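J.: The following block contains a protein sequence and its predicted model.
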Amino acid sequence: MTTTHTHRDRHGTDTTSRGTARTVGALFLFSTATFLVGDALIQAYFSTGTGRTGSLVAGVLLQTLCGLAVVGIGLALRRTLGRYSTTLATAYLVARCLECLAIGAVGVYLLATKSLFEQYELLVYLFSGIAGLVLSFVLLRARLVPVWLAWLGLVGYGVLLLAIPAGLLDIATLDSGPGMLMYVPGGLFELILPILLIAKGFHTPSTRAAGPDREPVTSVGA
């Protein structure tokens, strides 16, 4: 077991954790925006049938930026999550890297074939859902965010993973109608979490208990 010391300003705020929280929050919002706009451009290219590749290239580029952003989230959170479980921190980073590779592979396919990979989002959501479950579990276990928000993540990503086979087997249409409700819990989590992180940062019970004049020590281990 190793120990690390947090850096605190004159008000007793853990500045390292605060900076990480803001970075993660910004990357979450950026990744969500680039994926949604990129997906809209890709769908527009195939739905209009004009043959103009500009929207397709732009859509793939935006989704590539999304892939890089999610890897950035994994890297930024590795130390924070590793304070509570190095194994889960590594698992989260690996899942995010696989998500990035899936996005990249889909982009290469779309540009090379100029044909739509039906329900390609489900491949991406598979890794996103796994990563989300890992993240939500650690957030709940470590009380880094309000308990209700961590549970929202667990429920949301669990529903998302259940939606994938339902979509692939045509049991439910996830892009329209009632099927879209399966995206709501996870979508709310990915909207509320980054806003909370940017505005307030992570909960740090050990830091608050230590007080502004003491240097808290956080255990790191699996």
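T.: Received, thanks.
J.: alpha carbons only for contacts and neighbour counts from here, please
T.: Will do.
J.: other SSEs contacting the lengthiest helix in the chain?
T.: Taking DSSP state H as the criterion, the chain has its longest helix at helix 15-48. The contact analysis (3 or more CA pairs under 8 Å, 6 or more residues apart in numbering; DSSP states H and E) places helix 15-48 against helix 54-82, helix 184-200.
J.: let's bring in a second one:
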Amino acid sequence: MNSNMSYRRTEILVASLWIITAIGAIGGAILINPIINAPDYLTTVFPKSAIITSGMLGWMINDIGIVFIGLLMFPILKKQSESMALGYLSMRIFESILMIVGVFFAMLLIPLSQEFIKSGAMNVASFQAIGSVLKQAENWFLNLLQLIFLGLGGVILTSLLYQTKLVPRFISVFGFIGYALLLPAAIIGLFGILDPTPGGPGSILAVPVAIWEIIIMPIWLFAKGFNTTVISTK
């Protein structure tokens, strides 16, 4: 009974974190991207630093929250396969580190904009070059490289869910396909073929994962939870 209650708490926490992290990531992008991607970002980033900082808080909630998803899932997944449980947790940690680095690069645009304004918009080319490097680094770490670890971690998770029937297999299959699509999305983004970042044409490849993480899995975990029969037999 106590273990079932413990699993139930974990299910509710994981479902809640999937929703909270998604809100943080999407909210951060809505607040930040229009400012740092604008043609005049060097003159607008610093005056709008409060908005950008609020967006970064949302990003950090996401970056930290995904690690807690991995930590909360670990005891349950470990009962099925310790190596796959460790693999999933590791991918979540690597993903979090990459995104935190990306947030750091985005944060550096604030003092850059401040110095640009102080200089009276002199040495425009130099400031633009630095800004371009920072934005490119932010995009690589926060979006493109992160997609690789999100995809790999998701493939590990959904494969284990499918093998063990912790959730119905149609849910696992949908999630597996969604996470697998993130890997080519990252590759085409890294090679500049198609932009998979939020709002870009390649972002359609991330739609299945968004549906799985924000709607399908949370609803199932809130309503039904994991198959405790599978857990208790291990």
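T.: Thanks, I have the structure now. For clarity, every value in this text was computed on a predicted model and none was experimentally measured.
J.: Superposed, what's their TM-score?
T.: The TM-score (TM-score structural alignment, normalised by the length of structure 1) is 0.83; 200 aligned residues with a CA RMSD of 1.9 Å.
J.: hmm, back to that, what residues sit buried inside the longest helix of structure 1?
T.: Across helix 15-48 of structure 1, burial judged by 16 or more other CA atoms under 10 Å covers 17-18, 20-32, 34-35, 37-39, 41-42, 45-46.
J.: now the angle from it to helix 54-82?
T.: Going by axes from the mean of the first three to the mean of the last three CA atoms, to 10 degrees, helix 15-48 of structure 1 is angled at 150 degrees with respect to helix 54-82.
J.: Run the chain-centre distance for helix 15-48 of structure 1.
T.: Centre-to-centre, helix 15-48 of structure 1 and its host chain are 9 Å apart (CA atoms, centre = their mean, to the nearest Å).
J.: Could you do stretch 158-171 of structure 2 as well?
T.: With CA atoms, centre = their mean, you get 22 Å for stretch 158-171 of structure 2.
J.: Structure 1: matching residues for that stretch?
T.: Aligned by TM-score structural alignment, stretch 158-171 of structure 2 falls on residues 136-149 of structure 1.
J.: Quick one: end-to-end distance for that stretch.
T.: 8 Å (CA to CA, to the nearest Å).
J.: can you check stretch 109-123 of structure 1 too?
T.: Taking CA to CA as the criterion, the two ends of stretch 109-123 of structure 1 lie 13 Å apart.
J.: swap in stretch 199-218 of structure 1?
T.: Start-to-end, stretch 199-218 of structure 1 (CA to CA) is 23 Å.
J.: What is the burial count for the counterpart of Pro196 of structure 2 in structure 1?
T.: In structure 1, the residue matched to Pro196 of structure 2 (TM-score structural alignment) is Leu174. Number of residues near Leu174 of structure 1 (other CA atoms under 10 Å) recorded here: 20.
J.: was I right about Leu174 of structure 1 contacting Leu168?
T.: No: the criterion here is CA atoms under 8 Å, and Leu174 of structure 1 misses it with Leu168 at 9.7 Å.
J.: returning to what we had before: and the angle for the longest helix of structure 1 with helix 184-200?
T.: Interaxial angle, helix 15-48 of structure 1 versus helix 184-200 (the same axes, to 10 degrees): 140 degrees.
J.: got the buried residues for stretch 130-147 of structure 1?
T.: Across stretch 130-147 of structure 1, burial judged by 16+ other CA under 10 Å covers 130-140, 142, 144-145.
J.: cool, stretch 107-121 of structure 2 as well?
T.: Neighbour-count burial for stretch 107-121 of structure 2, counted by 16+ other CA under 10 Å, picks out 107, 109-110, 112-117.
J.: Among those, which one lies nearest to Met56 of structure 2?
T.: Nearest to Met56 of structure 2 among these, counting by CA to CA, is Met107 at 8.0 Å.
J.: what helix or strand is the equivalent of the closest one over in structure 1 on?
T.: Matched to structure 1 by TM-score structural alignment, Met107 of structure 2 sits across from Leu111. Using DSSP states H and E, Leu111 of structure 1 maps to helix 86-113.
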